[in-house]
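**Q** Give me coordinates for this.
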Amino acid sequence: MTELARVTIPQPEPDLQPAELIARARAMREHLREEGQATEDRGTYSPETHQMFRDAGFYRTLLPRRFGGYEFDVTTFLQVVIEIARGCPGTGWCLCLAAGHGVHIGGFFNEKAQSDALSPDGEFAAPLRGIPMGTATKVAEGWQIDGMWDYCSGSPYSTHAIVAVRLIEDGAPTGEGLALVPRKGWILMDDWRHRAFGMRGSGSNSITMDATVIPDECLVRGSLLKFDGELKSPGYELHGNPMYAGHPLGYLQLEITSILVGCAYAALDEYERIITTKKTPGPHGVARVNSPDMQRYWGLAAGKIRASEEVLLAMGRFYTKLCIEAAEDEKGFDTEQITSINASTHHAVNLAWEAVELLFRTSGTSEGGTNGSRMQRYYRDFSTARTNIGLQYESYAPRFAQAHFGLDVAALV
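**A** Reported below is the predicted structural model:
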């Protein structure tokens, strides 16, 4: 056995269970809610909150146990994110899109890359940008990375970045790849919070790299955005967990949906505060909670949000099932099944949006229509999230049909 094969990192809490991790996230709700405005102003959550997340184990949720992670399942992670986003949607986005890529470091990169990245203490978080906005040029020491990648959500507290690159070898383009770059190899730009309409606290900054050199094992060939599964998953053989054989396009939409389900619950919580503490307009106002209209609005919204959560969790379990089947079957993932996850979770997002829009509209001008109010922030956060290319459900629907009818499935980008 080689020295590398003996590298292991202990978990801080070996007996930690998924239910306790979710409970820890739920217990932070009021802290995150109180920090919401400061998080938006700062562009990310505070260093103190970051330390709380580290202590709670959130960053380790999906990391391999061998390298200090808890290796919980995807559905557990989605439930953690819902609870965090229910306290602060921007924080939920920032945490999710940094901690959520434990499945990618554990799946796509080989043993040496994982060992080096996660040593000595199992600390890992990374934004993931799947559109190749820079280059990887083959050099004697490995690969030289150059470029600027925008919308690197989760980057402020990340230890690494995972970015798509265009490969250049012997002066000619040779395809695409995915580069794993440590924090010292990139520069974080403060170009998000001041221009964003919403999700200002999501840490969706750009990052730049200028002649950063990474070793060969930190680059894998293939595209993150293709349905044919051209990215290999050595992590399954290394860890024996089908989660590390997952298809990225089945997983990435689950992340965003979990954040927005949490955002919708945040709006519902705020609506409950409003209708239980304020009266209806006019000289004979009554407690809003006693108004049949307000009861109707709350009931409609609560039902839509609950339905969206159930769709999300069902798709999380379905994704896990697909991972198990793909690990057992050399044929890998079926494109129609992968696109069905997107199709279903898109409508979960639509249900949650309908709820947030209703709650915002009926909360009153003194709430939703007032700068600095929580209801307005949740509305802006969800509105901004809906501009994400991954949520353009009209564009994905034809791909679902193409896969079903055995036609060529159009590339995403």
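
**Q** switch to C-alpha atoms for all contacts and neighbour counts from now on
**A** OK.

**Q** So which elements touch the helix or strand Gly90 falls within?
**A** Assigned by DSSP states H and E, Gly90 belongs to helix 89-99. Helices and strands touching helix 89-99, by 3 or more CA pairs under 8 Å, 6 or more residues apart in numbering; DSSP states H and E, are helix 36-42, helix 74-87, helix 248-277, helix 374-385.

**Q** redo that, cut-off 6 Å
**A** If you count contacts as 3 or more CA pairs under 6 Å, 6 or more residues apart in numbering; DSSP states H and E, helix 89-99 packs onto helix 74-87, helix 248-277.

**Q** Next, the structure of the following sequence, for comparison with the previous one:
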Amino acid sequence: MAARRPQADPEPPTPGPATGEDLVERARALQPWLRAQAERGEAERAVPPAVVDALADAGVFRLLTPRRLGGQETGLRTLMEVSEVLGEADGSTAWTAVSVAVTNRLACCFPDRAQDEVFGADPHARVTGATAPTGIGRRVPGGWTVTGRWSHNSAAPYATWAVLGALLWDGDGTATFRALVLVPAAELVREDTWHAVGMKGTARHTLIARDVMVPDHRVLSLPVAAGAAGPSSGGPDDLPPTLPLGLAPMLSPCLVGPLLGLGNAALATVREAATHGPPPFAVHGVRADAVGVQIQLAEAALQLRTARLHAYDAVDRIDRGFVDHTERARVRAQAGHAAQHVLTAVDTLLNVHGADAFADTDPLQRMWRDAGIAARHAGLVPTVGYEVYGKALLGIEEPVGLVI
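**A** Below you'll find the predicted structure:
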């Protein structure tokens, strides 16, 4: 049976942009329904279409999109708050929301003509993408023909466009530069390759291009998008301004939002269960009476609090505007640090809950699996973030990655 969407209130004839509080409350209102859809998303390995429609209607995918293109043009704090609330209901839904919202924003870094192609006729456009330059583009009149395979494209079944990384070769076959190319999803082949133990509903499929024509106005230098170079280096000279701090410093903290929500949900689940039934092989009437349970719950809550403080400090720094290289490096490190604190908290909560947590019918095991996958995204690997930050603190100017 198809999932029934909650009925949204009709919008006024000429609605203005919603406030951050409004957008968070829209997400919170969806929580009970999203929880009910979570198992279906796992079984079908994609969040249900009705969930995608509900997120679109709530304006979630357009959180970072400029208002001139029909977006909300919020800061990253609002995206973090919304994704945290969604993550409390379902990790895959929250991850889908963040992935599309961020990649939609990335599409807005292309020239105006490309932006209008994506959003002009469809303000609800959904952009997926994989920025690793695993494709090859060859120069042809007016643009490039691109061929390649890109894995891990979140929400791929519902995407209308894709931003993909490629190495572009000039006509003589010698000069190259790393770029992002913007391609209609209809021109790509999609393979269902996402078979993972967690975040099952994110549908992170593989996209394939075979000699797809990409005009010049839909090409963006990857170093420029990453914030590692000015618009005149590494590619065409007429590129538009890019993200304030580059792709990686923006992306990494945004990925923590779903994790915070998963941690909150795990804590709420274990707290509720602790008031029912005794701990195994103990004299206490209920788990909540055991000092060991009380201590572990406090530890987990403080781990989550630490993660939240780091995550929101990071996005607040970005929202305030330009920061120097050391602060950018700290933002990257804080994201991975926060993710690790969430993992530690969830593991502690599993210890409190015991073996029952791993029953198929217990939602805690899904939260654990989802958090384990999310925290290991390339943008959240803690050792990379620590290396970036440590080098910055020591004044060592040595690149660590393509988009850091």
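
**Q** Please work out the TM-score for the two chains.
**A** TM-score for the superposed chains, counting by TM-score structural alignment, normalised by the length of structure 2: 0.88, backed by 385 aligned residues with a CA RMSD of 2.4 Å.

**Q** Tell me which of the helices and strands packed on helix 89-99 of structure 1 is the most buried.
**A** Mean neighbours per residue, mean count of other CA atoms under 10 Å, is largest over the helices and strands packed on helix 89-99 of structure 1 for helix 74-87, with a mean of 27.

**Q** In structure 2, point out the residues matching it.
**A** With TM-score structural alignment applied, helix 74-87 of structure 1 matches the range 76-89 in structure 2.

**Q** what about the aligned residue in structure 2 for Thr370 of structure 1, how many neighbours?
**A** In structure 2, the residue matched to Thr370 of structure 1 (TM-score structural alignment) is Ala359. The local packing of Ala359 of structure 2 (other CA atoms under 10 Å) involves 11 other residues.

**Q** Indicate which one of the helices and strands packed on helix 89-99 of structure 1 is closest to Ala38 of structure 1.
**A** Comparison of the helices and strands packed on helix 89-99 of structure 1 against Ala38 of structure 1 by CA to CA identifies helix 74-87 as nearest, at 13.2 Å.

**Q** and that closest one, how far from structure 2 on average?
**A** After superposition onto structure 2, the mean distance of helix 74-87 of structure 1 to its aligned counterpart is 0.8 Å, using mean CA distance after the TM-score superposition for structure 1.

**Q** now that helix and helix 248-277, what's the angle there?
**A** Interaxial angle, helix 74-87 of structure 1 versus helix 248-277 (axes from the mean of the first three to the mean of the last three CA atoms, to 10 degrees): 40 degrees.

**Q** which other helices and strands contact helix 74-87 of structure 1?
**A** Here helix 74-87 of structure 1 touches helix 18-27, helix 29-34, helix 89-99, helix 248-277, going by 3+ CA pairs under 6 Å, 6+ apart.

**Q** quick one: Pro15 of structure 2 from Asn104 of structure 2, how far?
**A** Using CA to CA, to the nearest Å, Pro15 of structure 2 is found at 21 Å from Asn104 of structure 2.

**Q** Please tell me how far the corresponding residue of structure 1 for Val98 of structure 2 sits from Lys321 of structure 1.
**A** Under the alignment (TM-score structural alignment), Val98 of structure 2 pairs with Cys96 of structure 1. Going from Cys96 of structure 1 to Lys321 of structure 1 by CA to CA gives 22 Å.

**Q** what about the two, which has more around it?
**A** Cys96 (30 against 14).

**Q** Compare Pro15 and Asn104 of structure 2 (neighbour count), which wins?
**A** Per other CA under 10 Å, whichever of Pro15 of structure 2 and Asn104 has more neighbours is Asn104, with 30 against 7.

**Q** That'll do, ta.
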